[in-house]
Structures are given as C-alpha cells and as structure tokens.
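Asks: sequence plus the predicted model coming up.
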Amino acid sequence: MGISPSLGRIRDIDLPAGRIRYHDTGDGPPVVFVHGLLVNADLWREVVPGVAAVGHRCLTPDWPLGAHTVAMPGADLTPSGVADIIATFLERLDLTDVTIVANDTGGAITQILMTRNPERIGRVVLASVDCYDKFLPQPFTLLGKLARLPGSMRPATELLRIRALHRLSFAFGWVAKRPIPADIVDSYLLPSRTSGAIRKDVRHFLKSANARYTLEAATRFPSVTFPVLLVWAREEKLFPVPLAERMARELPDATLKLVDDAYTFLPEDQPDQLTQHILEFMREHVVR
C-alpha cells in the first residue's frame, strides 16, 4: 500500500473481483486517481493534498497493476477487466459526478472506462497517458513479451534490485525526468519482488495489454459527453505530443495543456503544475 501519510487514511473495499485498498482524504465532490503500471497510490502523494485542500474528497486506490499489496487471484485483469473494477469501485462507494485523474497506463484504462462505463463520471483528466497505438509504448512492449514466458516475472523484478538501473529507459529513466526518492521506488517495486501472487496479477495484465483496447476506445471518443483535460509533458518520450493533439481533436469537449521540464510521470516531475491544471479545470467545469 502507498506509504505517504498525505494521501489520508487507508480503507479496504471488497468487490466481486477482490479487495481494493485505497486512501481516502478530504470532504466534498469526489476525485478518484488512477495510476499506471508498477506504481501505486504514492504516485499522487504531492497532488492529493492540494486537491483535497480546496474542498474535494480524494480517493487514491492501489489498482492491481503490480505495485498493489492485496492480490486479486482469479480476477479479470485484462485492461477492460481493470476498467470494470474501477467502475464497480465507483458504484459500491456510490460516487457520482466523479472527476477521474489518470496517468500513464492508468490513462489507457480510463479511456476504456469512459467509453464503456461513463455513467458516474463528470469529467476526466488524462495526464500523459497511453493512447491509440502506444499501449504499451516502446520500450515497455518488452514486458508484454516477457509476461508470456513462464517464470519470467521473478528475474525481471529481481533485476530492479539494482538501483543503478532505475535511470535506464526500461525502468524509470524515460518516465521520470528526475530520480524518484528511494522509499517511493521501494513502495512501487517491493510488492512484485516479494509476492508471487502479485507477480501473477501483473503477468495477467501484461499478457493482455495491447493497442487494440486503446484503438477501440478511440473509436468511441465522439460519444464522450463530459469534458476532458489533457495535461501533457512537452518533452514526452513515450507518448509524443501529436498524440495528445489528436485526442484533443477527436474528443468532443477536450482541452490540452502542455507542461515543461517533465516526462510521463507528471505527478512526480511537476506535481504543482499538474495540481493547478486539475483545479482550474474543475473550477471551469463546475463540480457540484
């Protein structure tokens, strides 16, 4: 589970797919955060306080994407299955007019969610996310290939014990412009290193993660009725800015904001700018 006290109290909820552990802080209209592959709620540790401070309830789950601590054996952990888990989470907590904030792989899952189960969503923020034919992007397509080899996840996670490798492109080097604090890296990587059940979950997801999900979601963009904010790293290495510009054209009510001096992990590299864009967007598109 995320280790950052700024995220609020820890709660569990039992869903048909299994147990989801999440942080909950603040009061007011709900904001639900969706992280990506091999990270957890800690990704949002410097964004949540600013959003909660102005009168929002921030719910920050550990989704079953490899840095969670409660395994989900038997669950459908395909991209559409994870999107359905998020939809069920919103339903079980009876959250309505929700603002979804997503990053990286979480953005691919959110595109599936918003075109498949949009009923409880009021607005969406996609912050440098997988989209179109970039799911998964290079060099992370290698993870999908590895996942098809039995026993391959354990050596891959053990390799990342070597902290010197964390700045390479296949680890955090192309997603975070600056080194991530060691305790946060441990929060991200230890669950898959120490638990075979967690490795099985992430292998399940990786074996099924491919661009047909995001390309199919994109065909449904014209049906999206709520506003969408695209916050994109100008120096993005995985998802070039023209992809964001394309999404801004194809979504009926979308706005694009570019952020300097950052890579994909905007919540790590530029949390203050990301928070400001989220709050301005929610003020413009009034949260009831």
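Replies: Now that the structure is in, tell me what you want to look at. Note that the structure is predicted; figures quoted are calculated from it, not measured.
Asks: use CA for all of it now, contacts and neighbours both
Replies: Fine.
Asks: wasn't M72 part of a strand?
Replies: No. M72 sits outside any strand when classified using DSSP: H, G, I helix; E, B strand; the rest coil, being coil.
Asks: check contacts around the spatially closest residue to it that is not a sequence neighbour.
Replies: Of all residues not flanking M72 in the chain, G18 sits nearest, at 5.3 Å (Cα to Cα, 6 or more residues apart in numbering). Shown in contact with G18 (Cα atoms under 8 Å, 6 or more residues apart in numbering): 71-73, 75.
Asks: how near is I10 to C58?
Replies: 12 Å (Cα to Cα, to the nearest Å).
Asks: any idea how far A171 lies from A156?
Replies: Taken as Cα to Cα, the span from A171 to A156 is 11 Å.
Asks: please apply the same query to A209.
Replies: 18 Å.
Asks: those two: which is more packed in?
Replies: A209 (23 against 15; other Cα atoms under 10 Å).
Asks: ok, the spatially most central residue of the chain - contacts?
Replies: By Cα atoms, centre = their mean, the chain has its centre lying nearest to H35, at 2.2 Å. With contacts defined as Cα under 8 Å, 6+ apart, H35 is in contact with 41, 43, 62-63, 102-107.
Asks: take a look at this one as well, against the first:
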Amino acid sequence: MLRVELSSGPVDYQDTGGEGPVLVFTHGMPMSGTQWRKVVPLLGGYRCVLPTLPLGGHRSPMKPDADLSQAGMARLLGEFIEALGLDDVTLVLNDWGGGQFLISQGRAQRIARLVLVACEAFDNFPPGPAKAMARVTRIPGTVWLLTRLMRLPAVRHHPGGYGGMSVRGIPDDVLDDWFAPATRSRAIRRDFAKFATGAPGRRTLLAWSERLREFDRPVLVVWATQDRLMPREHGRRLAELYPQGRLVEIEDSSTLVPEDQPERLADVLLGFLADTGAEPAGVEPGEPA
C-alpha cells in the first residue's frame, strides 16, 4: 500500500502502475479499494489507482480539523489526483457519489471522463436507511456501537443495510476489513462521524447538481435494476443532465455492481473507454483489446 500526505492528512492508495490511461476508483462508506477487487484484474492495459478515502475504512486518521464534509471530501479527492500528478483521468464512482462535486467545486480540470456506477445523486445524500444512521452518528459513542453491532450476522446482512447493497452478499471477511479501522480507533470513528454527518441540505445539493451540466466531457452512467438505495430514475436523470451522458442498466445487481456483476461492468467500462479515445496500453487505436 502506498501513501501520500495531503493537507487533511495521509491517504493510502493502491496503484497498478503501467503506461495505460489512468482510472481512479473511489468507494463507499466505510469501504476501501477492495470494493473493486473483482473488476481491476479485468482491466489490463490501464493504470488503476484506488485511494482509501477517509470515509471510515481508512487506516490512519485525518487531522482533527480536516474538512470531511461532502464538499471537503471532493476537494480532498481533487488534491489526491493533483498530488500524484495524474492527468486525463477517468474517475469511477460507486456508492459514494460526492466525487461529482469536483465539478461543482471547480476542481475537475484533470478529469477527462466520468463513470457513475449506482451512486448517490441529486438530493440522495446519504441514501435510504443511511439517513437514519447519519442522524444517530451525531450522538457520541454511536459509531463505536455500530461497529459492535456489525459483528452480528443479523445486522451486517440485514436487507435494510449493508445486506441490501449486493444481491450476491458481501463476504464476511470483506466486511470485517471495512469496519476494522473504526472498531480499533477512536480517531477513525471521529472521521467516520464527520463524513456521515457532512452532507448539506437538499437545496444546496440540488444547486450543486445543476452545476454538473457544465461538465462537457464523456460520462457513463451505469445503474443497477435491483438497487434499493439509489433510485432507478436517478440513472436516467444523470444521463440526461450531463451533456455527453449515456446510460447502461445492469440486471441482477444492487448498489455494489462491482460485487454482483464485475464481468459485465468491466465489459461496459472497457467499451466506453475505447469509444472515447482511452485505448489500453499496447493496443493500437481501433484494434480490439
């Protein structure tokens, strides 16, 4: 695992390296790059960079005064991309949708393409049942309690929570890894709570969403037909909002499309990249990958 020091604190990341076009993958709360463990091996010829953002699954806490609101997290993502000197980036989001606010915050200069995979959008921050969790995390000690409750199979696999994010089911060892940092560290729990309670009000979210129309580069919207958290109509609305948006729906999947349909998602992503001029390294333009 690599690490870069940013203004808010350290951010760990994985980097497959290589000369291919750069894909930056983000994750949900409190997840990590393991969210993409089934997809990245299918993307030969591309440099895949996977930061572990401070959404609760990070190993090292942020500075106490770090801005971990939705806008702050978007700016942190932009700073990460700048710190690594990445250009012509394809930014890929799943679950957490706040990476779109790089556009609203005027920090999208290095983003050449955007891929939105069943993620938060419009005023759906946080989505569904997570709204209640966000409210209770304002109470001291509730994140600690949540980490303990997540040890119980009936809680961790409940369809109204993480159990509803995948039709295949998230493996226990993966869930253990995602929740381990907050289980061990009070400072990580502090960061977890700051992000969970960091969404602005509905009016602000919708105003930020309107600014997404300014992004005039290719956008692929991939939506899951069995998603309980991200409304199906949001996929269509996003594809219409972005000037160069296109929509693909994937059957037999919930929010975590990389978990449920990794091969199908990789195929759709590779087709989009090829269509928009991001051929993999070692393949001549127009030649099959």
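Replies: Cool, got the structure. The structure displayed is predicted, hence computed values, not measured ones.
Asks: and the alignment partner in the second structure of H56 of the first structure, how many neighbours?
Replies: Applying TM-score structural alignment, one finds that H56 of the first structure aligns to Y46 in the second structure. For Y46 of the second structure, the count of nearby residues is 23 (other Cα under 10 Å).
Asks: Y46 of the second structure against V39, yeah?
Replies: No. The pair Y46 of the second structure / V39 is not scored as a contact, 11.9 Å apart, by Cα atoms under 8 Å.
Asks: re the thing from before, most neighbours, which of the contacts of G18 of the first structure?
Replies: A71 leads the contacts of G18 of the first structure on contacts (other Cα under 10 Å) with 23 neighbours.
Asks: can I assume that one is in contact with V202?
Replies: No. With contacts counted by Cα under 8 Å, A71 of the first structure stays clear of V202, the gap being 9.7 Å.
Asks: could you name every residue contacting both of these two?
Replies: P64.
Asks: so which of the contacts of H35 of the first structure are in strands?
Replies: Using DSSP state E, the subset of the contacts of H35 of the first structure located in strands is 102-104.
Asks: of those, closest to T255 of the first structure?
Replies: Checking these against T255 of the first structure by Cα to Cα gives A102 as the nearest, at 15.1 Å.
Asks: that closest one maps to what in the second structure?
Replies: Aligned partner of A102 of the first structure by TM-score structural alignment: L93.
Asks: got it, and R167 of the first structure?
Replies: Match for R167 of the first structure (TM-score structural alignment): H157.
Asks: quick one: residues contacting its match.
Replies: Contacts of H157 of the second structure by Cα under 8 Å, 6+ apart are 163-164, 169.
Asks: let's have the residues you listed in CSV, adding distance to L241 of the second structure and secondary structure.
Replies: Output for the contacts of H157 of the second structure, formatted as CSV (distance: Cα to Cα, whole Å; DSSP: H, G, I helix; E, B strand; the rest coil):
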residue, distance to L241 of the second structure, secondary structure
G163, 31, helix
G164, 27, helix
G169, 32, coil
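Asks: elements contacting the helix or strand harbouring T183 of the second structure?
Replies: Per DSSP states H and E: T183 of the second structure is located in helix 172-184. On a contact count with 3 or more Cα pairs under 8 Å, 6 or more residues apart in numbering; DSSP states H and E, helix 172-184 of the second structure meets helix 142-149, helix 186-196.
Asks: export those to CSV and tack on distance to A180 of the second structure?
Replies: Formatted as CSV, those follow (distance: least, Cα to Cα, whole Å):
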stretch, distance to A180 of the second structure
helix 142-149, 8
helix 186-196, 10
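Asks: ranking those by burial, who's on top?
Replies: helix 186-196 (a mean of 23; mean count of other Cα atoms under 10 Å).
Asks: now which residue in the second structure aligns to P222 of the first structure?
Replies: In the second structure, P222 of the first structure lands on R213 (TM-score structural alignment).
Asks: er, R19 of the first structure actually
Replies: In the second structure, R19 of the first structure lands on P10 (TM-score structural alignment).
Asks: in a strand, that match, correct?
Replies: Yes. P10 of the second structure forms part of a strand when assessed by three-state DSSP.
Asks: of the contacts of G18 of the first structure, closest to L149 of the first structure?
Replies: P73 (19.1 Å).
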